[in-house]
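Asks: Provided below are the primary sequence and the corresponding predicted coordinates.
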Amino acid sequence: MPKPLVIVESPTKARTIARFLGDNYVVESSVGHIRDLPRSAKDIPASAKSEPWSRLGVNVDDNFAPLYIIPNEKKEQVKKLKTLLKDANELYLATDEDREGESIAWHLLEVLKPSIPIHRMVFHEITDGAIAQALASPRELDQHLVNAQEARRILDRLYGYEVSPVLWKKVMPRLSAGRVQSPAARLLVERERERMQFRSSSYADLEATLAASDEDREFRARLTHLDGRRVAQGRDFLPTGGLTPGADEQGVVALSHGEATLLAAALDGSVFRVARVEQKPYRRSPSAPFMTSTLQQEAGRRLRFSSSRTMSVAQRLYERGFITYMRTDSVILSGEALAESRRIIAARFGDNEVPPSPRVFRSKIKNAQEAHEAIRPAGDRWRAPDELDGQLSGDELRLYELIWRRTLASQMKDAVGVVVSVTIEAGLMSAVLELSAGDRVTFASSGRVITSPGFFRIYQENPDENEDTQDLPQVEAGQELIERGIEVVDHVTNPPARYTEATLVKALEERGIGRPSTYASIISTLLDRGYAWKKGQALVPSFVAFAVVQLMERYFAHLVNYDFTAQLEDDLDDIASGEREAVPYLRQFYFGVEGGGLKDEVLTQLGEIDARMVNTVPIGTTDDGREIVVRVGRYGPYIQLDDRTASVPDTLTPDELTVEGALALLSASEVKERHLGDLDGVPVLARLGRYGGYVQLGEGDGKELKRASLFPTMSVESVTLEEAKALLSLPRLVGVDPETNQEIFAQNGRFGPYITRGRESRSLEKPEEIFTIGLAEALEKFKEPKRRGARRASSVELGIDPEGDTKVVLRSGRFGPYVTDGKVNASVPRGMDPTEVTLEQALDLLNERRAKLNNDRG
């Protein structure tokens, strides 16, 4: 008997919806987009290969008609959907209710060509009630949303396919440019430039420990004024060093450590007296419920999740019916959600914590798309995190709890209290720093007392944004205080912080660049393309990113202009709302009004680009005025001074590459050979060869000389004679296998450290294990299964994925180390030591890669 066919985009979502719909419906997944533009030349049909526009995959001469193809990996799924459609009496397209979901639904109609009744079924949470309501009130396909997504896809294709080849020719192969990716890279580079120009300043102040009486608790007060002149703080210094202009005229005093020490001595024995006490009311309102960007920011700050990891986990929570749709610009809660949040607050904290009326939030983001709700727990009755034992665990439980707490907090009362500020004066006991004995110095202290915690009871705001929370004793003006110590506190100004994933998302959001659903894939692209790498949580731009940004700023300035990029988003939003037509807009972008569009701009600029200039990053000058630069070459960045060159280490950040550091690297690179000492009268040399550093017993280049490669942690200029002797002593006899009577040796090889027993071998995880592994450990290694092939010899099994029950392995690949679970591969980022990768880190990398692949469906 025919049944309705329901098509969603995700297999997980299909399984969840099938549970609600039961046996009366057939639910199947499209597994993302079933059609897309060609990804490479081999995807272009033979009929289109000769066309001048075929490399773009868009017929720019025929109203920008896209050339859609069904990728090979989707053909089986399309065949399956067509088979299911033959036995269906109705078709429900239940893809996500955003532009991407609308586009997937449209592509399904274009390919399947159903002859049965068609319904567009939309919902923002996967619950019984939401599914029932969606079935009862389907709508028509929104062609404006389809047009907007298609225009976005075509515009991104034109931008990337026209500008990227310029980068290949002028910087290096395999680079890419993108409408949002390139401005995002510019943000990272601009911040790193600020850090490179930064010059730290040091200053000092005093901190007094005081008490109101012998019985009262101690509190701290900081020096603020010297005889009416303000003591300098960090904000008074320029990023390039020295006080800000006008600080001297304003009487700002910058204290050195020595001056602060003298001042502390001059205060010894002084009377500290309260000059003024001020109380101000304190009130803090809760933040809005999560939308996509704020969820990524908070998950990054609180849970240390990357944006990709956050979206991957949120996708699973949504598809399993625990939260509402996770791609939204909205901070609005439905009436049902407001009622449920107020019910939970009253039940858990009492009616007094429920505001008289629900809070209503509005997005502050430019052109916010508020068709959906905010991200919140799904269902009519929200499940508390402690009620989900056995249903959620790990990342999913942690992210769900964050969403649950933030949603409830948004509907609780304000946190209320008072802020107390105390001004304290003391007289100098002796003259110092052009001050006379008896001159007054001023200290200040502040504290906060929360009288009604309100939403703080469930969701603490960022403590870095809060006032000093120390408790102050009851004091009054004129009261004398007990001084229990004066400490000199030294300070050094810090450069502007690098972007993290969370702060980059915030910066993109504030500038109107991109959309929440794209932030995770933007950051993944920056990392995958080598434009950035991670140092802890910070995103460090590479010198390749410097070269690309320099080229774009000089020759395609408007394409990386933040306002221009934001305007493109506005234009695409106008297409989505039906206020603008897609084809005329694309024609203007690509061809211009009377020329001057992207096509002409690339043709015009290509011949003018000075490749040497854009690939050069100035570092500084030597004492005799010679310029030191970093050049980005085909094989990576290198330092150049006159005709001397040296490679830039992978782990060195651009702001760390000073003139002094560059000179040191140039000198080190010239050390081709060092005499370390003698072994039994024979010289021991450290030498730099074609494949890296090694030590050698004896002089000359004879093949009979004994040699040993240096470990990755060693260098020609730093290796010691003792280390060289140890290396030259290899292979090391570990012991004898008592069962086979075979000797076991540990040694270093082309593919890393390993042990041998006869003709058998096993890899070691770290080179240092060559000298530390014992017989018992070696025997255990030989019990492990043999991994065949030279490249697999350096594979390391990290453990079992607790969710997928699959082995996670670290391997050496053609393009560097990577981790894999047999289905997904993820590169180990620059700056992360492959020998130190843990199972947890590997799972994070795989989740991020999996999330990117899922996001790339659109």
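Replies: Everything's here; your move.

Asks: okay, CA-based contacts and neighbour counts for the rest of this
Replies: OK.

Asks: please report how far residue 154 lies from residue 67.
Replies: Distance, residue 154 to residue 67, using CA to CA, to the nearest Å: 10 Å.

Asks: need the residues touching each of these two.
Replies: residue 58 (CA atoms under 8 Å, 6 or more residues apart in numbering).

Asks: the helix or strand where residue 646 lies - contacts with which helices or strands?
Replies: For residue 646, the element it lies in under DSSP states H and E is strand 644-647. Under the contact definition 3 or more CA pairs under 8 Å, 6 or more residues apart in numbering; DSSP states H and E, strand 644-647 sits against strand 636-641, helix 659-669.

Asks: before we go on, here's another structure to hold up against the first:
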Amino acid sequence: MAKALVIVESVAKTKTIGKFLGKDYTVKSSVGHIKDLPKQRLAVAVEDSFEPEYITIRGKGKILTELRKAAGDVDKVFIATDPDREGEAIARHLADEITARNENVLRVRFNEITERAVKEALRSPLPIDDNLVDAQKARRVVDRLVGYQVSPILWRTIFRGLSAGRVQSVALRLICEREDAIDHFVPEEYWTIAAELKGKKTAPFLANLVKIDGQKPELHSESEAQAIAAELRGQEFKVADLRKKKISRQPAPPFTTSTMQQEAAKRLGFTAKRIMMIAQQLYEGIELGEEGSVGLITYMRTDSIRVADEAVQAARELIARDYGLEYLPKTPPKYKAKAGAQDAHEAIRPTATQYAPKAIKKYLTDEQYRLYELIWQRFIASQMEAAVYEQTSIDITAGRCLLRVAGSIIVFRGFLQAFDDFKDEEDENGENSNVPTELTVGELLTLLDLHPEQHFTKPPARYSESSLIKELDALGIGRPSTYAMIISTLTARKYVEKQGRQLAPTELGRTVNRILIRQFPKIFNVEFTAFMEDELDKIETGKKDFLEVVQEFYQPFSRAVMAAEERKDVIKDELQETTEESCPKCERPLIIRWGRNGRFMACSGYPDCKFTRPLDSQEVATGETCENCGKEMVVKVGRYGRFIACSGYPDCKTAKPYPIGMACPKEGCTGQVVERRSKRGRTFYGCSRYPDCDFVTWNKPVKNPCPACGNPYTEERYTQAKGLHIRCPKCKHELESAPDEDYFEPAAGG
């Protein structure tokens, strides 16, 4: 019989850890949180110390019974949930449930799932950190208060079922404010001039006009540009200065959660949500043939750039062996952590240098391999020598004008040998590697041609997932574990839509944002949200207590909620738009109102007159042609959601359900999974070959097999405890369970 029970929160971790510990240990999983706040009531004692009223999550009773029984059969219980606030909260809830059966309950933490790390943690157990537990509890309570007290205001002013989240709403504000800046941007014309020149021993090259009378050129019209060009044609072009210098470019530090998401989004094209799901798989363990399940990376939710000494030494040995001593710095590079970074965990790195990406490629999916390779290369590069460039700058005078040609070449690749880094944007100085090297100071040059070119200033770019994460991180909004959920929740709620890689607010998102910042200007702003993150950090470090932080938040918040409640009718009236059309039934003016499916036309005489009609909207082409009449098929939105219909309607009434881009997972079926709506308006998913195929599910299928049981698909699920996450419908294995904010869902039928 086993002497000790080890409890983790993930099924995948049980396999990886179980192989290290042998028959003296039993390893079981809680399958995530076991307790949470109930869905349909506030469950926070506002009048009594703000204590949350946790209940056992539906479906977790059986798991708890099994864990209690297992705890009663062993000498010790080790709780080995993730080493962060969420993991500590799970540990506290588990300990509270198990102590009655076994008082010898201990907490163990490790940053990587390796035999050395796990056994070392078991030798040095720690008490549960109640500061961490209280920090998680405070976040949960504050998010619940915001979600449950602000969301109903949106229901009463727009339509039922909308939500507001403490951090999510500030991210939405950033996206909307960027869109406003784009909408109001007025492009300004400007001109540049490049001279095509030739030296005695050089091929033709281009030099850019950089100064006129010692000042930056301000050419705002073609006539101004042509006047300077005419002046230049009469001048002598002479090399005035030639400068060369060597510059070093240091490698970037190993990944944090934020920088991993940014880089993987840019390089690999993955969404933040997908990046975190794959990283969790790499952390919890991958089957490597006869070796069994191996945790390949350290814990993936971190804002630390610290690296363990033994990992640094292993990387240095690999660099010396595989790249050569010239790539190995005399001492390991030192990196400065950003202000406010928590240093409890290491940076994200490979757990062992023996698992080189190419050596284990056959065991990984393509996505796992690409992300693991990125993490590996970034870590190895972080321990290498700097890259060295030779930078050349040549100044050329022509009367009162100064022209310049500049560029750089790599003379020593350094860390670029392992990680071929790239810059986000083109060099503003127009640097290139084709700088003429045969010129001398004082040399006269031949003017071959002048190239005036018209430009217009560009509006700010929309946020991508990568740039939004970078902005949230820089502003101190959210935490590494929340970035992916913030973005996926905004898109799931249809506040934001993806256009290519860009994030654009929908009309609904902009309306929600307008209401929130008008009614809660001090709550849904960057400074206050960053301040609250800092307050939660202070609870974690013991500088403040739970009650103090929540009370300081709630007092001004509750006053703002009361004021918004009093103005809800005014807000609703402000959202209505008048039109010049008259109601065909009663001839009163038609107005534009909000409903569950967006804006619609309605009679201003409601409820005496109930006339409504859809607001004309642009139909989206699908690229398909109608099988009956040959006209283009388009996406439409009707009473029961999206569907595909013939653009020839009403002459042709061909229509079919909206496909989600996934083949039916039922063996032998050739159909596609399509989106449907029930008579009560709830979205579900079924096979396009119904009734020949009976595949159906309430949750959106995802075309990725379950890594635990091999089921051909997984599903997107939404719960109060975990927000939007991925789960296998067969074995219930969860691929991601990052914490989410609170949303007050209307009761069924309400």
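Replies: Looks like it arrived, so ask away. Source: prediction; values computed, not measured.

Asks: residue 808 of structure 1: which of the helices and strands packed on strand 644-647 of structure 1 is closest?
Replies: The closest of these to residue 808 of structure 1 is strand 636-641. By CA to CA, the value is 30.5 Å.

Asks: next, the angle from that closest one to helix 659-669.
Replies: Strand 636-641 of structure 1 and helix 659-669 are oriented at 100 degrees to each other (axes from the mean of the first three to the mean of the last three CA atoms, to 10 degrees).

Asks: centre of the chain to strand 636-641 of structure 1, how far?
Replies: Computed by CA atoms, centre = their mean, to the nearest Å, the chain-centroid distance of strand 636-641 of structure 1 equals 27 Å.

Asks: if we can go back for a sec, buried sites along the strand holding residue 646 of structure 1?
Replies: Going by neighbour count (16 or more other CA atoms under 10 Å), the buried part of strand 644-647 of structure 1 is 645-647.

Asks: any chance of the helices and strands packed on strand 644-647 of structure 1 in TSV, plus distance to residue 531 of structure 1 and mean neighbour count?
Replies: Below are these laid out as TSV (distance: least, CA to CA, whole Å; neighbours: other CA atoms under 10 Å):
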stretch	distance to residue 531 of structure 1	mean neighbour count
strand 636-641	12	20
helix 659-669	22	16
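
Asks: what lies in contact with the strand holding residue 646 of structure 1?
Replies: 636-640, 665-666, 669.

Asks: now with 6 Å?
Replies: 638-639, 666, 669 (CA atoms under 6 Å, 6 or more residues apart in numbering).

Asks: what's the answer for stretch 614-624 of structure 1, then?
Replies: Applying CA under 6 Å, 6+ apart, the contact partners of stretch 614-624 of structure 1 are 547, 550-551, 627-632, 659.

Asks: and the buried residues of strand 644-647 of structure 1, which is closest to residue 304 of structure 1?
Replies: Ranked by distance to residue 304 of structure 1 (CA to CA), these are led by residue 647 at 32.8 Å.

Asks: from memory residue 224 of structure 1 sits against residue 440, does it?
Replies: No - in this structure residue 224 of structure 1 lies outside contact range of residue 440 using CA atoms under 6 Å: 11.3 Å.

Asks: of the two, who's got more company?
Replies: The neighbour count for residue 224 of structure 1 versus residue 440, taken as other CA atoms under 10 Å, is higher for residue 224 (22 against 16).

Asks: what residues are up against that one?
Replies: By CA under 6 Å, 6+ apart, residue 224 of structure 1 lies in contact with 230-231, 442-443.

Asks: any idea what it aligns with in structure 2?
Replies: Using TM-score structural alignment as the criterion, residue 224 of structure 1 maps onto residue 210 of structure 2.

Asks: hang on, its match is in a strand, isn't it?
Replies: Yes - under DSSP: H, G, I helix; E, B strand; the rest coil, residue 210 of structure 2 falls within a strand.

Asks: and the helices in the stretch 101-250 of structure 2?
Replies: Along the stretch 101-250 of structure 2, counting by DSSP state H, counting those that start in this stretch, helices occupy 115-123, 130-157, 168-183, 222-233.
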